[in-house]
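K.L.:
Provided below for reference: sequence and predicted model.
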Amino acid sequence: MPELIRHLAHWPSGVPRTLDVADCSLFSHLEGSAARLPDKPATVFYGKPTTFREMHAAAVALAGYLQQRLGVRRGDRVLLLMQTCPQFYAAFYAVMRCDAVVVAINPMSTPDEIAYYADDSGARVLLATQDMADRAIPLLDNGTLDACVVGALSDFAGTPDASPWLEIPAIVQEPRRPMPHPRCHDLAAVLAAGLPCGPTLASGRDLAVIGYTSGTTGKPKGAMLTHRNFCYTLAHRAHWQCDREDEDELLVLPPSHLAGMRVMLQAGRIGRTLVMLARWDAKAAVELIHRLRIRSWPAVPTMLSDVMGAADAGEHDLSSLTRLYGGAAAMPEALARELQERLGLVFLESYGMTEFCGLSLSNPPQAARRQCAGVPVINCDVRVIDPITLEELGPNQPGEIVMHGPTLFAGYLNKPEATAETLVDIEGKRFLRSGDLGYHDENGYFYVTDRLKRMINSSGLKVWPAEIESALYGHPAVQEACVIAARDPHRGETVKAVIVLRSAARGTVSGDDLTAWARERMAAYKVPRLVEFVDALPRTATGKILWRVVQEEEDRREREGAVG
């Protein structure tokens, strides 16, 4: 069956059907913006602007230090452990300037998770802010890491006097601490050293980022993404959304995630100002939109719902917003209607995966549909296949969504078998198997209806049950564990653990005990918020736990509860 073209009838006016990009490093984007707009703020962080000239200088100085003092070379992996902040921005581009590879870590990661990322990626250097650096100290002691560069959020933040209407978190106001380890290097001193960089040699084919994504086997896999992958997805967005440098954007999504990272890189590419919040704060977001007249905001539905609740129509004017977009979680119909009624805006939904550099489907801005993933973006071929026979399916026939295009990843780091399992050849082209079930209609719009793989979507953060189950089996009282999704009115879904306790532990271990134990061993968003104890779990004849049966029972009870 040929590539779908029905959606071209809804193609945005003026947007090319195909495009190509320069063979360059992502660092050239920041370099160009700094030359073109040196005095324009690249970021505004709690009232303090950092210009493109200053951001470029910080990235270059950090890159020089990484090369000359810490031995970072082309292709080396460098860990980034930070909240949403200007330091992440500078650190990312510094790694690019070294021709090295960013391994961005979720800021909620535990010490054990950080150790896994360091070991699997082979990274020897970590860049962190002081509120998180302590989690990496054991890796310096045991020799996993050679060095850690540590910065204070307050170095790039304004004072309370600069924005008296904005509550600044304690971690952002905290003064610079003494370095916690002999092999820690103070970021302020690093930047002040001003060491020069060597020549840059990276091309579009070189790796830029290793983005970790979990899976059904439990252990996170590192998706390898090139400079060219990012250049394509950024060029697409510039055309599709008519991106302009004068549209200040609010960034509250973590840049350690592909969604936030793409927003940051697009701002660096076109010279747009990013207004950043280190932590999600609905009241702060409302004040920033109102007072700074922010025009663009990428968000997940829970954030938008929070803002709608926090905004007082008589005191807060949100009319400067001209674009709301996102795609990590489904947009509820009621919230979509409220956004359109109160703000006159249609939430622009999209769909993507880390392995596809974050975007394969997006709604045309002039013909957006609610609760719809959109149409294939520029240069992307997206189809639906039967997940068993791999036969391609026609309109309104549900199957697995697969995608091909120039943003397709280079494979999983150190996992060739997992790479082979997630790819399929169709008409001589490599397609990525999404693991999501859906269909396309007669007009070429795609809808995601279910998932083929086990996955929990909590406020846009993906949680893979096998990873949580593997950890829970480490508790001495747990005999069996099955992790499923439970409905949550705020997050959409939350993590629930159905547990069979060892006979000796029954009556002595509570759900709160297990939750507290898990909180010490995994990122907060992965911790089971609900725990149910059962005498036995359903199994196949070969002894495999029937997780679908457990999930269906949970869904049935939730439906009956809703009806009641």
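P.N.:
Perfect, I can see it now.
K.L.:
make it CA atoms for all contacts and neighbour counts henceforth
P.N.:
Will do.
K.L.:
mind listing what's buried in the helix or strand containing Thr50?
P.N.:
Applying DSSP states H and E as the criterion places Thr50 in strand 48-51. For strand 48-51, a neighbour-count test (16 or more other C-alpha atoms under 10 Å) marks Lys48, Pro49, Thr50, Thr51 as buried.
K.L.:
for comparison:
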Amino acid sequence: MTSHRSEAIQALLAERESTIDEIWRAAEERLDRPLSEGLNTAHEACDRWARDRSRIAIIVRHPDGRSERWTFAELSHASSRMATALTAAGLKPGDRFAALLGQGVEAFICALAAWRAGLIYMPMFVGFGPDAVAERLRSGRPEAVVVDHRYREVLEKARLLLDHDPKIYTVTGEGGRGLLVGDRSLWAEIDRHTASAGTAVTAPGDAATLMYTSGTTGAPKGCIQPHSMVLSLQPFVRHAFALLPSDLLFTGANPGWSYGLHVTGTAVMAQGRPAVIYTGDFDARAWLRVMAEERVTYAAGAPTAFRRVVQAARQVGLPTSLRGASCAGEPLDAPLAEAWHVLAGSDLQDGYGQSESAMVLANLAYDPHPAVPGALSSVVPGFYVGLVDDDGNEQQEQGIIALRSPRYQASTGYWNAPHLWDARWRGEWFLTGDLARRDEQGRWHFIGRDDDLIVTSGYNVGPTEVENIILAHPGVQEAAVVAAPDPARGNVVRAVIVPNGTDLQARIAADVRDAVKQHLGRHAAPKVIDFVDALPRTETGKIRRNVLREQHSGD
């Protein structure tokens, strides 16, 4: 076993010396069928592995202790039945099938059913309120929506704001709870239809998923993600997660977003690897218990979740089976990275990507160079990533993260908004809108969104770098840095802090200013520091910097 593992690691390291063309040629050869015969996510992520009828795809753990083990064959059969039901209900290739589902096998059954029927799957985050759900439904105009009974009331309120009436499939609770008049029971529909639906022949560039952005920088945009998504994510999963046949992944990512549905979902399934999901509300101790009981070897989630896992693990410890972990979705700050390393003895790997681009920067597995907390070490094999200015001119030290002529990109455009997609391009460069700097060793340091950059007295200050320093203070639980208007300087740096414990706020403020001056310079030190009970966040946990910018000091 040790010999095979060593050989696999050496092969992975050798692959990183390949050219971009060689990376993608090898990725294409790992598919079950030649691209000339088409590419359908349902086949690649499920059916090809269903030939081994005992192969586990998903382990579902519930808060009450119940567990389910789903094989690829069972997923294939159930999703084929659901595809038959959708076709019988009148849905046609190209129609949208929306979902308001949390962690659970239903999200993957419905996604697979949509793809095999030639539909476009349209996931939505379960934390959205009625207005956010209605906004996405008005844009995508799905023919049908599947909803968990826990979110049926939210969907009903959203329906009142629509000018069309999609069919509703409900995942009912105990005793049929959540099923309203006119609804169809998801599991009843699956049970009463046969697995007669074939898999649609789709091209790699055909639309598979309509994934809406979180809307933190404006109205949510619908990213059109093609069936080749399983290709665009293959290098990241191979080189960051680096899962071996003996590995078992735990994913805490919600399937309403790309990271949960695709990165830790279908991209892992496409390698024939199993994953563990937990259906309850977030509970750090429950995560640790499930990982320990299932002998999980690798975990993936958001930094916000890992912060609470670290707090819980300081009391109960980490599972002894856990060899590694990875996070994405928001910046990984240095204090969290260091705290994890102390507990785990291994790095909490960082990954960067977007629904529009794919996962393109990461701390790769088995990197011989030491990790620097809060920095991304490498470009994911298969991509050319650079720093450019707003005109697309390449920069050496700091600029907008951009992809040059990506072979397989996560999205092909924005739904009903081609002008917004075109605005992201500067010739061969696709601009992410995120700022970063590169150090002398080539590591990438995330600065923040282009529109979050603080310009004060002629200096550019990235909020993330200041936040990393503030978060290292033991008296700080959370922090956000934004610009505050100043008549003399135009803007000054404002820090909004959630204190941790009973430290005097005046002492925290003085310490924070001194630390930022020492590490980044006087220009970056917060001139305004406010203390609050909680930071405004989106439903996904991202800080609403626009809300903080609009607030007056001391609010």
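P.N.:
Everything's here; your move. Since the model is a prediction, treat every value here as computed from it, not as a measurement.
K.L.:
check the fit of the strand holding Thr50 of the first structure onto the second structure and give the mean distance.
P.N.:
Here strand 48-51 of the first structure is compared with the second structure after superposition; its mean distance to the aligned residues, by mean C-alpha distance after the TM-score superposition for the first structure, is 2.3 Å.
K.L.:
next structured bit after that strand?
P.N.:
Assigned by DSSP H and E, the successor of strand 48-51 of the first structure is helix 52-68.
K.L.:
for that next one, packing partners?
P.N.:
Under the contact criterion of 3 or more C-alpha pairs under 8 Å, 6 or more residues apart in numbering; DSSP states H and E, the helices and strands touching helix 52-68 of the first structure comprise helix 27-36, strand 41-45, helix 86-97, helix 187-193.
K.L.:
which residues does Lys40 of the first structure contact?
P.N.:
For Lys40 of the first structure, the contacting residues are Thr51, Phe52, Thr273, taking C-alpha atoms under 8 Å, 6 or more residues apart in numbering as the criterion.
K.L.:
mind redoing it with 6 Å?
P.N.:
Residues in contact with Lys40 of the first structure, defined by C-alpha atoms under 6 Å, 6 or more residues apart in numbering, are Thr51.
K.L.:
one step back: what span of the second structure lines up against the strand holding Thr50 of the first structure?
P.N.:
Across the second structure, the stretch matching strand 48-51 of the first structure (TM-score structural alignment) is residues 68-71.
K.L.:
which outside residues touch the matching stretch?
P.N.:
So stretch 68-71 of the second structure is in contact with Arg55, Ile56, Ala57, Ile58, Ile59, Val60, going by C-alpha under 6 Å, 6+ apart.
K.L.:
I'd like those as JSON lines, with distance to Val481 of the second structure appended.
P.N.:
Below are these laid out as JSON lines (distance: C-alpha to C-alpha, whole Å):
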{"residue": "Arg55", "distance to Val481 of the second structure": "48"}
{"residue": "Ile56", "distance to Val481 of the second structure": "45"}
{"residue": "Ala57", "distance to Val481 of the second structure": "42"}
{"residue": "Ile58", "distance to Val481 of the second structure": "40"}
{"residue": "Ile59", "distance to Val481 of the second structure": "40"}
{"residue": "Val60", "distance to Val481 of the second structure": "39"}
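K.L.:
so where is the strand or helix carrying Asp511 of the second structure in the first structure?
P.N.:
With the criterion set as DSSP H and E, the secondary-structure element containing Asp511 of the second structure is helix 505-519. On the first structure, no counterpart of helix 505-519 of the second structure exists by TM-score structural alignment.
K.L.:
following that helix, which helix or strand shows up next?
P.N.:
As assigned by DSSP H and E, the chain's next helix or strand after helix 505-519 of the second structure is strand 528-531.
K.L.:
residue in the first structure paired with Val360 of the second structure?
P.N.:
Structural alignment (TM-score structural alignment) places Val360 of the second structure against Ser360 in the first structure.
K.L.:
quick one: residues contacting its match.
P.N.:
Residues counted as contacts of Ser360 of the first structure (C-alpha under 6 Å, 6+ apart) are Gly352, Pro376, Val377.
K.L.:
ok, and the most crowded of those?
P.N.:
With neighbours defined as other C-alpha atoms under 10 Å, the most crowded of the contacts of Ser360 of the first structure is Pro376; it has 29 neighbours.
K.L.:
roughly how far apart are the closest residue in space to that one that isn't next to it in sequence and Ser434 of the first structure?
P.N.:
Excluding its sequence neighbours, the residue lying closest to Pro376 of the first structure (C-alpha to C-alpha, 6 or more residues apart in numbering) is Leu361, at 4.6 Å. If you measure Leu361 of the first structure against Ser434 of the first structure using C-alpha to C-alpha, to the nearest Å, the figure is 12 Å.
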